[in-house]
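Engineer: below is the sequence, then the predicted model.
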Amino acid sequence: MRVEVEIRVGDHPDVAASLVTPRSRALTAVLQHWPEYLIEALGLGLFMLSACLFVTLLEHPNSPVRQTVTDPFVRRIPMGLAMGLTAVGLIYSPWGQRSGAHLNPSVTLTFWRLGKVTPWDAFFYVTAQFVGAIVGVGVGAAVLDAWLAHPTVSYAATVPGLGGAGVAFVAEFLISFFLMIVVLTVSNRPGLNQFTGLCAGALVASYIVFEAPLSGMSMNAARTVGSAIYAQVWTALWIYFTAPLLGMLAAAQLYVATQGLQRVLCAKLHHDNPQRCIFRCSYGARAH
């Protein structure tokens, strides 16, 4: 005897979930969220192009600025301002408002750990960030040619300072920890969240001025790899893959322990805008 059983998938969420394969989840993520992935690549690419331009301007020995300003500390001040303003511009731009302006694998992975980013979105964000950094430095190399390749510029590569790898690791951990603490604290307070981008930009600027001699001031594995590929400088690469991520995860753990996970509202650095939000967002109607 043959028995036929009809199963309505809608009545059985567990069955429906079993029919969704990892490949289909990945395809759905790409089809629905590819603009955000592209924005992350373009955003970090522009950041790296800006870094290449300003490092060349300030550090190449034939640059009039380098010849005029001989003190490296003084030269780091305009460098910090330039990159801080670049970060602020990207965060508050329509693109940054759309993607959340992570521009950093450690930021994305920390928000994934906090439950605000799905695994596939995290994967494609991080992939896009690495691609964007590599392409951004590549564009800089095409425009600046030998100027960017000069040893004093070295494609804006990040390497440990005179204190060595240990000091660089601690420095990268601490600056990443403090950046994430500030981002979580400011972005999750309705009266302050519009200032998150300004706070992040100010920290980037100050880190370049004061911390760069210790580690090169990366906080960003994609940013370091983007320069290293062209410079062929792989010194202590492990630091830039581990210290920023560990620092930001530690900051997230401290924030959750003191404020509670429910106080993490979204993964966007600047949420108060009309752009769609692809994250597991607690801000309400604009969350998709």
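Structural biologist: Nice, I can see it.

Engineer: okay, CA-based contacts and neighbour counts for the rest of this
Structural biologist: Noted.

Engineer: off-centre distance for the longest helix along the chain?
Structural biologist: As assigned by DSSP state H, the longest helix anywhere in the chain is helix 22-59. Here the centre of helix 22-59 is set off from its chain's centre by 9 Å, with Cα atoms, centre = their mean, to the nearest Å.

Engineer: Ile134: how many residues sit nearby?
Structural biologist: 26 (other Cα atoms under 10 Å).

Engineer: repeat for Thr118
Structural biologist: 16.

Engineer: so what's it closest to, chain neighbours aside?
Structural biologist: Of all residues not flanking Thr118 in the chain, Trp112 sits nearest, at 6.4 Å (Cα to Cα, 6 or more residues apart in numbering).

Engineer: next one for the comparison:
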Amino acid sequence: MSFVSQLRSAFRRHWRHYLAEALGIAFFVTCAGLLTTLLEHPASPVRQALQTNDTVRHWLMGLAMGLVIVLIVYSPWGKQSGAHINPAVTVAFWQLGKIKTPDAVWYVLGQVAGAIGAAQLLKLVLGQLYAHPTVNFTVTQPVPLPRGEALAFAAEFIISFVLMLVLLVALHSKRLKELTGWLIGILLALYIVFETPYSGMSLNPARSLGSAVAADSYRGMWLYWAAPILAMWLATVLFRRLYHGEDLPCAILAGCGPTASSPHSPGEEPPQYPDEGKE
């Protein structure tokens, strides 16, 4: 069977999972855009009330977006697809053999489409509010310094590596696997508060691309793809060494172990995690 045929076959069987990925990242991008506008635009009453308190605004943004990722992970659509909503996460799970190549391709395409679509919708609805320099389409760009790109690359690499390693260790643990979404939410909140000044805090190539397309500004875009993907891939290598090649149960951020309300109940086929013998 040709690869194109495999893509078609995978799409027919798993299109709901790809749609779930697109919806998940679209929701994330939409929340990021709305919250940034609410907290940073000069016309916002919240911004005016917290005019001189940058720290409070940063913590509000971090906590809110942390809760957003928790909501996505444990939502029906998050459990449907595994809640990757990030090409770097999908590539890492693909490298671990938890998702087959056709599914991984569709996942990444869905993530990119969802991020671009959500950013374009925000641009259409919010207009100049979204374009204002304090919001700036929520673009992630290196700081304007002589070695700004190197600093941003290093920052993105470190936060991506730590996040993926925490994710893998938690999913491997019987005690922590059901808390994986909360752990990721906490890390995301801390990253937004403390790491944003160094790279804009992306972690997510698709999210950065969606904002860049809306702003028509692609400065440093290469690093927002290269650093997270490379870092998360290396995290999988370290994970295998730490656990001496033990297999990871699944690529579902909410944890495995289907419940009565889970889309992965008996009879409901998830994407290839992995599913051998079917093409």
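Structural biologist: Thanks, I have it. The structure presented is a predicted model; accordingly, all values stated were derived computationally and were not measured.

Engineer: ok, the residue nearest to Thr118 of structure 1 - contacts?
Structural biologist: Thr118, Pro119, Ala122 (Cα atoms under 8 Å, 6 or more residues apart in numbering).

Engineer: what about these, which are in helices?
Structural biologist: Pro119, Ala122.

Engineer: measure the spatially most central residue of structure 1 to Met219 of structure 1 for me?
Structural biologist: A centroid search over structure 1 (Cα atoms, centre = their mean) returns Asn104, at 1.6 Å, as the residue closest to the centre. Applying Cα to Cα, to the nearest Å, the value for Asn104 of structure 1 to Met219 of structure 1 is 8 Å.

Engineer: try Glu59 of structure 1
Structural biologist: Glu59 of structure 1 is 21 Å from Met219 of structure 1, by Cα to Cα.

Engineer: show me what Lys79 of structure 2 lines up with in structure 1.
Structural biologist: Under the alignment (TM-score structural alignment), Lys79 of structure 2 pairs with Gln97 of structure 1.

Engineer: what's the match for the residue nearest to Thr118 of structure 1 in structure 2?
Structural biologist: For Trp112 of structure 1, the residue aligned by TM-score structural alignment is Trp94.

Engineer: circling back to that earlier point, how near is the match of Lys79 of structure 2 to Arg76 of structure 1?
Structural biologist: Distance from Gln97 of structure 1 to Arg76 of structure 1, by Cα to Cα: 29 Å.

Engineer: again with Val20 of structure 1
Structural biologist: From Val20 of structure 1 to Arg76 of structure 1 the distance is 51 Å (Cα to Cα).

Engineer: name the residue in those two with the higher neighbour count.
Structural biologist: Taking neighbours as other Cα under 10 Å, Val20 of structure 1 and Arg76 compare with Arg76 leading, 22 against 10.

Engineer: secondary structure class of that one, three-state.
Structural biologist: Under DSSP: H, G, I helix; E, B strand; the rest coil, the three-state class of Arg76 of structure 1 is helix.

Engineer: in what helix or strand does the closest residue to it other than its chain neighbours lie?
Structural biologist: Once flanking residues are discounted, Arg76 of structure 1 sits nearest to Val209: 5.0 Å by Cα to Cα, 6+ apart. Using DSSP states H and E, Val209 of structure 1 falls within helix 196-210.

Engineer: ok, and what's touching that helix?
Structural biologist: Outside helix 196-210 of structure 1, the residues touching it (Cα under 8 Å, 6+ apart) are 73, 76-77, 79-88, 91-92, 175, 179, 182-183, 186-187, 216-217, 269-270.

Engineer: next secondary structure element downstream of it?
Structural biologist: Taking DSSP H and E as the definition, the helix or strand right after helix 196-210 of structure 1 is helix 212-215.

Engineer: what residues in structure 2 pair up with that following helix?
Structural biologist: Using TM-score structural alignment, helix 212-215 of structure 1 pairs with 196-199 in structure 2.

Engineer: the matching stretch vs structure 1, average offset?
Structural biologist: Overlaying structure 1 shows stretch 196-199 of structure 2 at a mean distance of 0.5 Å from the equivalent residues (mean Cα distance after the TM-score superposition for structure 1).

Engineer: go through that stretch and flag the buried ones.
Structural biologist: Thr196, Tyr198, Ser199 (16 or more other Cα atoms under 10 Å).

Engineer: turn those residues into a markdown table, columns for distance to Gly117 of structure 2.
Structural biologist: Shown next, in a markdown table, are the buried residues of stretch 196-199 of structure 2 (distance: Cα to Cα, whole Å):
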| residue | distance to Gly117 of structure 2 |
| --- | --- |
| Thr196 | 24 |
| Tyr198 | 27 |
| Ser199 | 23 |
